[in-house]
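[1] 3D, please:
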Amino acid sequence: MDVDDIDRGIVTALQRDARATFAEIGAEVGLSAPAVKRRVDRLVASGAIRGFTAVVDPAALGWSTEAYVEVSYSGVVSPRRLTQDLGALPEAVSAWTVSGAPDAVLQVQTRDVRHLEEVLQRIRGLPDVTGTQTEIVLSRLFQRAAVPPV
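    Next up is the predicted model:
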């Protein structure tokens, strides 16, 4: 699917406020509300937009500790296995396979350091996990959307 500057403008507007009306977005990108709706529908159908969500502050809900955990397994481990093992952790926010020594890097969100320690024990108890290395986030400096604004 070809994405033009207007599509990028629509995506940027939706990333900023997914509750914006088609008319509001249209005023920003120079289209009518029905034209914006058609483009949004096309972006959704193509998979360029995978969904709409609320952005929640975990600390406001009592989950104030964020950490990145490098996880190492013995032998060769498949991405499918990593997804099954790490995806089963409710505290897991996201995970990646990476180059280098660890097999995966896991982002976790917990209530506090004690809760983080419990999560680490569960990870270390997974079959074939040989070790973890954890970095606790002290403060988030910034976070950008996956698609830079137009």
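[2] going forward, measure contacts and count neighbours with C-alpha atoms only.
    Noted.
[3] What is the longest helix anywhere in the chain packed up against?
    Assignment by DSSP state H gives helix 33-46 as the longest helix of the chain. Helices and strands touching helix 33-46, by 3 or more Cα pairs under 8 Å, 6 or more residues apart in numbering; DSSP states H and E, are helix 5-16, helix 22-29.
[4] Out of those, flag the one nearest F142.
    In terms of Cα to Cα, the element of those nearest to F142 is helix 5-16, at 14.7 Å.
[5] Can you tell me the closest non-neighbouring residue to the residue in the chain sticking out farthest from the centre?
    Distance to the chain centre peaks in the chain at S32, reaching 31.4 Å (criterion: Cα atoms, centre = their mean). Spatial nearest neighbour of S32, chain neighbours left out: G26 (5.3 Å); criterion: Cα to Cα, 6 or more residues apart in numbering.
[6] Could you also give me the structure for this second sequence? I'd like to compare it with the first:
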Amino acid sequence: MVRVKRNLDAVDIEILKILTQNCREKLESIASKVGLSAPMVRKRIETMERLGIVKKCSAKIDLEMLDGVVTKALIIRHRGVERIADDLYRNKGVEKIYVSRADDTIIAIVRAINEQEVRGLVETLQKEIPNAEIIDIDLVMEREWVPEKPGIGIIYRCNFCGGVIIGSPHVVTINGVIRTFHGKECAEAYIQKRQLRLTT
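    Model prediction:
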């Protein structure tokens, strides 16, 4: 399957940030935060779902809060990492696999109910891949990644074209009202179109 990548705008990124924090956030709430209508937010989310950017909404379980759950990183060095990665992926305890073909190295993130289960996996791997170097590392820190783009804490829209402004807006006061634009050209076009008088 060919995956088509899509450039996300600042509003898409903001929606993803909100969904990452709470995937059950109401559309109306998201809409008010990003400055769109609820139907427009729904359309953007559906588009991101269709493109495979948003996979599913599920409960986040902090496995570290469960008594005995162990998270480990296994570093495996051996020729033929693709085959090993495929075999490793079939194991239910393996959460993520990173492969470096250049170094013949695999890093596997493993979650298990206890240390014994991890040791069992390591022993199985040592039997299946006798010449492999396997290093068992405790995972001590983990942070969930949240999508970011510079300058999207507050979303500005151009008062001329309605587009989202990435970065700093061009700000002009017109008849006592502060207006934001992409740049000087949009501001001048807005003033000309509306035939408004520019004030300081």
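[7] out of everything not next to it in sequence, what's closest to the most centrally placed residue in the first structure?
    Compute the mean C-alpha point of the first structure, and by Cα atoms, centre = their mean the closest residue is S94, 5.7 Å away. Among residues not flanking S94 of the first structure along the chain, Q107 sits closest, at 5.3 Å (Cα to Cα, 6+ apart).
[8] one step back: for the residue nearest to S32 of the first structure, give me its contacts.
    By Cα atoms under 8 Å, 6 or more residues apart in numbering, the residues touching G26 of the first structure are S32, A33, A35, V36.
[9] residue in the second structure matching it?
    Structural alignment (TM-score structural alignment) places G26 of the first structure against A31 in the second structure.
[10] re earlier: nearest to S46 of the first structure, of the helices and strands packed on helix 33-46 of the first structure?
    Proximity to S46 of the first structure, assessed across those by Cα to Cα, is greatest for helix 5-16 (12.3 Å).
[11] Mind listing what's buried along that closest one?
    Using 16 or more other Cα atoms under 10 Å as the test for burial, helix 5-16 of the first structure gives I6, D7, R8, G9, I10, V11, T12, A13, L14, Q15.
[12] circling back: so which of the helices and strands packed on helix 33-46 of the first structure gets nearest V76 of the first structure?
    helix 5-16 (37.7 Å).
[13] name the helices or strands packed onto that closest one?
    Counting contacts by 3+ Cα pairs under 8 Å, 6+ apart, helix 5-16 of the first structure packs against helix 22-29, helix 33-46.
[14] now it: which residue numbers in the second structure?
    Using TM-score structural alignment, helix 5-16 of the first structure lines up with residues 10-21 of the second structure.
[15] What is the mean deviation of that stretch from its aligned residues in the first structure?
    If you overlay the two and look at stretch 10-21 of the second structure, the average distance to its match in the first structure is 0.5 Å (mean Cα distance after the TM-score superposition for the first structure).
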